[in-house]
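Trainee: only geometry, no sequence info:
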């Protein structure tokens, strides 16, 4: 059985300065069935080659959005990409079935610790609750949302714990 063709959409506003997102992208970049795609580099200045991006999505079975959690949402580079690429007639609508049956995997990192993402925590909501709009996006586009994979406390995570997290991420995509 062949491995699942996976597209890792890397969405970081400045990947060169990233410790977490860059490390996770590097951890899977050599997997034969994985395509790592830095959308900020692919569309400098917010210019997106929509046809190319849509073809990449068509060519893969699992779509991973790899991003740091920004202001209770995705970074602007990913929001812009979603707005430009997941269009009516491609990703949703009567003829928008290109993503039906694919899996969407959210991989994110938060600055705050896990306990801050609870009803009685600093952020007042769980990460699952805060990810609800992305769950709705997966539903609208006919994708199955996989269990999110998150690294909490990214600002203070040790190199050793980051290495373990990167190995776990790699194992997640090795199938």
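Mentor: Sure thing, it's come through. Just so it is clear, the model here is predicted, and its values are computed rather than measured.
Trainee: rest of the way, CA atoms for contacts and neighbours
Mentor: Fine.
Trainee: For residue 110, see how far away residue 174 is.
Mentor: As judged by C-alpha to C-alpha, to the nearest Å, residue 174 and residue 110 stand 24 Å apart.
Trainee: Over to residue 6?
Mentor: Distance from residue 6 to residue 110, by C-alpha to C-alpha: 23 Å.
Trainee: again with residue 135
Mentor: Distance from residue 135 to residue 110, by C-alpha to C-alpha: 18 Å.
Trainee: Then residue 43?
Mentor: Distance from residue 43 to residue 110, by C-alpha to C-alpha: 25 Å.
Trainee: more crowded one of residue 6 and residue 110?
Mentor: Taking neighbours as other C-alpha atoms under 10 Å, residue 6 and residue 110 compare with residue 6 leading, 27 against 21.
Trainee: try this one side by side with the last:
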């Protein structure tokens, strides 16, 4: 299964978590890593190139820090421009049908803050509902979330273990393969 990981972090060089995740993924040449902020520092997205990348992979993972209960701005712009009507959804928009979509998210807040009784009042599953619905609309199978909470308190050993778990997540067999 060809896997594309789209890394969307506006300050990747300063991100201990997302940078470590990406470095661990780079050990596996069968994973294509695509860094949006590096590719498009001017914010001008090459839609045809992005669509071609998506078409040539079976599994797409969006990797990002959770900003204001959503994705970083360039990833949202990417969604708006790349997942276009007639290509990703709507009449003739079937180019992603049958592919898989997963999310790898890092959060500042601890895990217990993402509960109905926690500080944020909602679970990560609830807060990512718009991305789940995007997956439904574009015809992809939505994978379980991969989340690392409380990133400020993660030790180097915990991060190393988590990065290996992330690779396992990226390579997890789909239900149709298992």
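Mentor: Good, I have the coordinates. Since the structure is predicted, the reported quantities are computational estimates derived from the model, not experimental observations.
Trainee: And the TM-score between these chains?
Mentor: After superposition, the two chains reach a TM-score (TM-score structural alignment, normalised by the length of the first structure) of 0.96; 172 aligned residues with a C-alpha RMSD of 0.9 Å.
Trainee: Any idea how many residues pack against residue 124 of the second structure?
Mentor: By the measure other C-alpha under 10 Å, the count of residues near residue 124 of the second structure is 20.
Trainee: Could you pull up the residues touching the residue nearest in space to the middle of the second structure?
Mentor: In the second structure, the centroid-proximal residue (C-alpha atoms, centre = their mean) is residue 62; its distance is 1.5 Å. By C-alpha atoms under 8 Å, 6 or more residues apart in numbering, residue 62 of the second structure lies in contact with 5-8, 101-104.
Trainee: try 10 Å this time
Mentor: Applying C-alpha atoms under 10 Å, 6 or more residues apart in numbering, we find residue 62 of the second structure in contact with 4-8, 34, 71, 75, 101-105.
Trainee: Same question for residue 123 of the first structure.
Mentor: Residue 123 of the first structure sits next to 72, 112, 115-117, 130 when contact means C-alpha under 10 Å, 6+ apart.
Trainee: The longest helix anywhere in the first structure vs the second structure, mean deviation?
Mentor: Identified as the longest helix of the first structure according to DSSP state H is helix 159-173. The superposed helix 159-173 of the first structure is, by mean C-alpha distance after the TM-score superposition for the first structure, a mean 0.9 Å from where its aligned residues fall in the second structure.
Trainee: Please identify the helix or strand for the residue located most distally from the centre of the first structure.
Mentor: Distance from the C-alpha centroid of the first structure, by C-alpha atoms, centre = their mean, peaks at residue 120 (26.8 Å). Using DSSP states H and E, residue 120 of the first structure sits in no helix or strand.
Trainee: ok, back up a step: would you say the residue nearest to the centre of the second structure is within a strand?
Mentor: Yes - assigned with DSSP: H, G, I helix; E, B strand; the rest coil, residue 62 of the second structure falls within a strand.
Trainee: Identify the residue of the first structure aligned to it.
Mentor: By TM-score structural alignment, residue 62 of the second structure lines up with residue 65 in the first structure.
Trainee: And that match, how close does it get to residue 107 of the first structure?
Mentor: Look at residue 65 of the first structure and residue 107 of the first structure: by C-alpha to C-alpha, they are 6 Å apart.
Trainee: Overlap of the contact sets of the two?
Mentor: Taking C-alpha under 10 Å, 6+ apart as the criterion, residue 65 of the first structure and residue 107 both touch 8-10, 148.
Trainee: among those, which are in strands?
Mentor: Judged by DSSP state E, those include 8-10 as members of strands.
Trainee: thinking again about what came up before, could you identify which of the contacts of residue 123 of the first structure has the most neighbours?
Mentor: With neighbours defined as other C-alpha under 10 Å, the most crowded of the contacts of residue 123 of the first structure is residue 117; it has 20 neighbours.
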